[in-house]
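Colleague: task: produce atomic coordinates for the following.
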Amino acid sequence: MSYKSIFMALLALAWSTAFAQDSLISNITSREATSLNGRWQYIVDPYETGFYDYRFKERREDDPEAYWNRAEQANRTERKEHGYSGKYELEVPGDWNHQQPQFVYYEGSIWYKRSFDFIKHKEGSRYFLYFGAVNYRADVYLNGKKLGMHKGGFTPFNFEIPASLLKEKDNFLVVKVDNRRYADEVPTLNTDWWNYGGITRDVKIVELPQSFIRDFVLQLKKTSSSEAEGYVKFNGTPSPVTIEIPALKLKQQVPVSNGEVKFSFKLPKAELWSPEHPKLYDVVITSSSDKVTDKIGFRTVEARGKHVLLNGKPIFMRGICIHGEIPQDVRRAYSDEDARQLLGQARELGCNMVRLAHYPHDERMVRLADSLGILVWSEIPVYWTINFGSAEVLEKAKAQLTEMITRDHNRASVIIWSVGNETPVSPVRTNFMHNLITRAKELDGTRMVSAALEVNYNSGKDLNMVDDPLGEFVDLVAFNEYLGWYGGLPDKCRTTNWGTIYDKPFFISETGAEAKAGFHGDSLTRFSEEYQEWFFKEQLDMLSRMPENFCGITPWLLADFRSPKRNNPFYQEGWNRKGMYDDKGNKKKAFYILKAWYDSKRP
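Modeller: Presented below is the predicted three-dimensional model:
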């Protein structure tokens, strides 16, 4: 190993140690919890005054001018240069960009503060502060003490609260949120979506016993329709567990062996989960001190030969890409109502699958997909040109991958973990991405792992090949193509063929063209609804010539969304207009073309 490699490895270890998080608690929805959602007071701090002193040194914990400390004057002579007031409030969960006009483009730090009382339900409990997501860096303080820091704008995290720190009255919780983009973060500086800042998902205080079930997995074995397997992980001393599925009259006791709780048992009477029959079972797992419940569907999924098999049978995926945004409100999606809108629109289009791009969406989305029978591609924001040569960046990507999989590994709807999108081919990049694929398979061997790959558009006359070296390691060979929008006109599809050097299922993870709703012209007029309609007619005709291993498509995308890269003053005005729906929820002409094709593909 070279000195440089050793240095980079040590740097990565130092970073992961310095910023280590408490182990993520999964299945948080079934826990005794106190919501801290609601109105939070705030201070805008673009110069980081509350974090650094005038020499730009991090302030002492007891510094009265640190914004994590109380700002009330002890008397009229005391100098105070910061304060929280009901005059300045933001709603949590929610991005700050849509809540105040001055924050539309804001990138920087905002301090959030919430005072609250707290009733402890049981003596001797442990308490954790849980965040569904904060974009991007969160520094968390309770009653003047720092609980920890987290990076990653779309995945959950939690910190344990020392029992002595949590009071019955007048707790003072402060979160410094910084959504600035940096070259060595995930995602990096350059993205094609709006950088919504803030505490964008739920905040809870979770009450748990001294030894509790931190995480568990219960799934069918990859190639078995009747045998379940999994594990239970404890925070504290492991104890034997009992697994119950009341509807199947199953009650299985599992002992502790070598400090672990692992199990395997038959599920001979289970109805399998599928888009046509999204059966979920109540599951109860009980230890000597704890109990968790969940609703779980049982199904198998794998890439075998030229096909994707769901419950052992080939499936064609009629999909759509979705951004975690509610366009009519120009904001991040976070609520049950938001999930119902987005997935409801996908169902109306005729989809049996969604690609949740380009980051993990709110947990409500995958839980609702479970109950609706919608297959899910879930992705981390390794996007375009991050620093693939950095061991530190790799550790950050692995952390987000781990948090995504830990949160959702019991969701039947999730069939693909994606490790990135449109990453440029190079040996360094391929090694980086291969590391992520390996990590995903270590965490979960029951699902497919993929990424949106690069296309070789110069393979030969009228032939485009997907020969990205990363294709060797993925289960599903997925690629993005925009023939007729970024390359030529849609009629070029008439003579174009596609192929891959890999004997694996073949999938189009993006394709699309922009159209401003209500703007009409002939089919040659860019940004008109007629151009987008023509684009999809030609694309769908071209798909009839796809090779035998073609297994589905997720066009780009469900609804128009905000992007600072899209600056045509007449047709875009800060919006990517490739949606089937516009920013007001109206269907464009292309919607009906795609829906009719999907209807023809139903089993």
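Colleague: contacts and neighbour counts: CA atoms only from here.
Modeller: Noted.
Colleague: what sits against the residue most central in space within the chain?
Modeller: Nearest to the centroid of the C-alpha atoms of the chain, with distances taken as Cα atoms, centre = their mean, sits residue 360, at 0.3 Å. Residue 360 makes contact with 154-155, 378-380, 404, according to Cα atoms under 8 Å, 6 or more residues apart in numbering.
Colleague: let's compare: structure for the following, please.
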Amino acid sequence: MRDRICLDGTWDFCVDKDRSFSSADVAFEDTIDVPSAWQAAKPELRRYTGRAWYRKTIDYPDLPNDRVFRLCFGAVDHECTVWVNGVEVGRHSGGYTPFRLDVTHALRSGRNEILVMVDDWGYRYQWAPRWLDQEVDPEFEKAASILHGKQTWYADVSGIWQSVWLESLPVAHINGVKIYTDPQSGSVTFRVATSEAANGKELWVEVLDQGQVCAAASGLVAGSTCELTLQLTNPKLWSLDSPNLYEACVRCGEDTVTERFGVRSFEARDGKFFLNGSPLYMRGALDQDFYPGTIYAPPSKEYVYEQFRLAKELGLNTMRCHIKVPHPWYLEVADELGILIWEEIPSWGTVGREPNSYNVKPVPESTRREVLQTLEEMVDRDFNHPSLVIRTIVNEDWGTHLVMSQEDRSWLKQMYHKAKELDPTRLVVDNSACYGSRGPNLHVKSDINDFHVYALMPDEYQFFASWVEHFAQAPLWTWSPYEDSEPRGDEPLVVSEFGNWGLPSLEPTKEDAEQEGEPWWFMTGGWGGGIASEATHPTGVARRFHALGLDRVWDSYEDLARGTQRHQYEALRAEIEVMRLYPSIVGYVITEFTDAYWEANGLLDFYRNPKYLHEKFSLINTDDVLIPDRRRGSYWAGEELKVPIRYSKWSEGSISGAGVYYASKQLGGGRQQLSADITAQQGQVVNAGEIKLRLPDVDSPTLIEIEVWLEHGGRKLAANTLELMCLPAISRRTSADVPLAVVAPESNLSTRLRSMGCDLVSDLKDAEIAVATRVTPELDRWVKGGGKLLLVADETCPYLFTRPRAGSPWQGNWCQSWTWILPGSFSRVYVQNPLGFLFREVMPRHVIMGYMPEHNADVLAGMFVGWLALPAAVTTKYRVGKGMVLHTTFDLARSEAPVSDAMLADLVDHIASPEFYPERRLV
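Modeller: This is a model prediction of the structure:
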């Protein structure tokens, strides 16, 4: 039998910043809890990466001579050397995977000292040298070539961060067990590695189902291996809904090992995923797997269990553990609850000495060795987990130069084949691809054709819809165009990253607040510098809420956060609906499962608290989805509403004779039948009818919410909601009674304003107000001479600088931007801040710069990015010379949607009012 001594607990600890100590002269003056990253255990070391020493003493009163002793580590980041009683017993490189060292020769009866030296190299950003011939700091190059994963974005992890134990086992013992299952035949094959001393010995395997033996087999060890196959009668398959687990007891002589496993298959063929032979639609979330207090290690197995329970409530069936090898608890709980896991080799960053040339450096040989070693150790550790179904080698070309380097593409293809050789039971992604500065970084050999895309909703809805349409055609641009890719042609299409932000409540952060009422990680941020990085730093967010005048828009920061979470839900819903229109797309991965420090795009916040979307999200994140057409957000009262509905079916089997119904409290509340005989097979998208009704005569801007659902046999199979803005006819009429000139011959503003009841004149000298889309020299002189200008523009002007959002932080397609309207400033429309799909026809494509807190009183609508940073105006007023300007970048000149006419009428009335007098004067 085996004996195991847990060595977790208090260890002696010493920081060696100069790397000056040797194993013989370390001066220990401190202690540390193991397991834990030293950045988590000691606040003063949060920013420290370098060398540190650990020491543990144990007593072994009577050391037997006929046993083997192994010192085992769950994970040590990053490199370590281990001594026992002054004897070096081994080294290991790689911060994520387990290793064990034979210490039999170094142990002795009585007191024993274990000494561990850990080296880690902090690596922050992938800066290239300023001069092409500049030497790279060896420390920096070392840091950039090792596997750090997302530590480069969030928080460093160094030291012994997983458990340590000493095990004693017989000389003839088992070294590893890999279990292969076949759900169709019920056969289970055990490939067992043993010590050489086990050669010729008999090996027994028993399979237990809930403690009862249900199958057994035996055989002889040949050399140091043995393969046994046994048969399960009517095997209980492991699935998402029934995660059945068996226990295998493997015995060789006096040594016994137990392993859990599940009987299941997971395949990619014919453009689909198959779990146990049945098609599966992947509903995943990217999980950074970081934790507030412990960084890399979950606080407990129970903690993981609760977060995965919430994941299933959200309708998720897959976790993409992002460029990180998950803690063992992660996979254990996924096995128990029935969640698929997609794990990835941690990323690294190569140093490009010639960043502007095609003479790039390939992946260094030392990095290649570490990638291979990490892969091998991942496979050995995780092979028997039924939840694990996919592995990724590279994410987004981080650490490789796939577009520019044939050598890197060739190496990546070799790594794909190596991964399949080590574990043919899992799918392999070569490079989880995205757009890069030189075009899409690409696939060369992959079991999945996946790609990443980010788009701000509703502003970039049309771009996203167009992109998805093309991706659904399995485009050639996802593969290497250099005649070295090897697509099969039937790889499943997966949108493996997309997402939107929703700012979290600040209440949970108070539990670990340190300075100025904020947690330490509020001082962190992403993007590597520049103006965009301002938006990724949470620190001071509560102050900025008031300083930017956002307390005029929301009652509190908490109200604002909840508004952004509502916006996040609506955005994700719209994106999922678009993807579900195309049967060829068989999965997606939302970025992300939880917030990660400053990154606020989680379905849960960083503390694993549900966000606003939690209760509703499973309506859209599910097998069967009803998809309403969201091309319009606003309608006139009395207008006939026509909204096509589509039905995407991924639940098992087929249905026939299902009915689609809808109801709305604002439309009387009665249940109406939309269609009566919907028939669909699994994997199909079919028409489900069209909502046709006449909108009511409302006397004020009204939010109409329509619930639509699919019902079969008295059971709801799918449900969704459609929200729209209904505006009274009076909203398109202005009350202004002043002469108005339109200086925009290229637009139809004259026709629209005339229909609103405006008194139009043809000459500026006869006008009190001018409406224009650009400022001409003549108009500029007129304004400065005392005229009033309503500037409806999306280009720069002579007054305040106006810039396009595209390509700027205000584009918001990664670090989110939000647009708001000051309550009461646009009375003709129904306002929900921040603005969502009700305003999709008029969202601004430009922002007005030069907005500072002292100008709050003159800003009627604005925008901020991320953690309430980078304020910009989208509607503001100011004085120029003797004249006055009301300036907006809402897309009111091109759009003729009801919301556009109503907002235009509001602006005309505002500038025509005798009270219109901006406080701000431009010099």
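Colleague: next, format the contacts of residue 360 of structure 1 as JSON lines and append secondary structure.
Modeller: Converted to JSON lines, the contacts of residue 360 of structure 1 look like this (DSSP: H, G, I helix; E, B strand; the rest coil):
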{"residue": "154", "secondary structure": "coil"}
{"residue": "155", "secondary structure": "coil"}
{"residue": "378", "secondary structure": "strand"}
{"residue": "379", "secondary structure": "strand"}
{"residue": "380", "secondary structure": "coil"}
{"residue": "404", "secondary structure": "helix"}
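Colleague: read off where stretch 779-795 of structure 2 ends up in structure 1.
Modeller: Counting by TM-score structural alignment, stretch 779-795 of structure 2 pairs with no residue of structure 1.
Colleague: now stretch 70-84 of structure 2
Modeller: The aligned range for stretch 70-84 of structure 2 is 128-142, by TM-score structural alignment.
Colleague: tell me the counterpart of residue 267 of structure 2 in structure 1.
Modeller: So, by TM-score structural alignment, residue 267 of structure 2 is matched to residue 302.
Colleague: next, the mean deviation of the helix or strand containing its match compared to structure 2.
Modeller: Assessed by DSSP states H and E, residue 302 of structure 1 sits inside strand 301-304. The superposed strand 301-304 of structure 1 is, by mean Cα distance after the TM-score superposition for structure 1, a mean 1.1 Å from where its aligned residues fall in structure 2.
Colleague: what about the helix or strand that that strand is followed by, how far off from structure 2?
Modeller: Where DSSP H and E defines the elements, the next helix or strand beyond strand 301-304 of structure 1 is strand 307-310. For strand 307-310 of structure 1, the mean deviation from structure 2 after alignment is 1.0 Å (mean Cα distance after the TM-score superposition for structure 1).
Colleague: elements contacting strand 307-310 of structure 1?
Modeller: strand 301-304, strand 550-553 (3 or more Cα pairs under 8 Å, 6 or more residues apart in numbering; DSSP states H and E).
Colleague: what does residue 253 of structure 1 align to in structure 2?
Modeller: The alignment partner of residue 253 of structure 1 in structure 2, by TM-score structural alignment, is residue 218.
Colleague: how about residue 443 of structure 1?
Modeller: Aligned counterpart of residue 443 of structure 1 in structure 2: residue 422 (TM-score structural alignment).
Colleague: for the stretch 451-600 of structure 2, just list every one of the strands.
Modeller: Ranges of strands within the stretch 451-600 of structure 2 are 493-498, 585-591, based on DSSP state E, counting those that start in this stretch.
Colleague: need these in JSON lines (columns: mean neighbour count).
Modeller: Converted to JSON lines, those look like this (neighbours: other Cα atoms under 10 Å):
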{"stretch": "strand 493-498", "mean neighbour count": "24"}
{"stretch": "strand 585-591", "mean neighbour count": "25"}
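Colleague: format those strands as CSV; extra columns: distance to residue 432 of structure 2.
Modeller: What follows is the strands of the stretch 451-600 of structure 2, written out as CSV (distance: least, Cα to Cα, whole Å):
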stretch, distance to residue 432 of structure 2
strand 493-498, 8
strand 585-591, 12
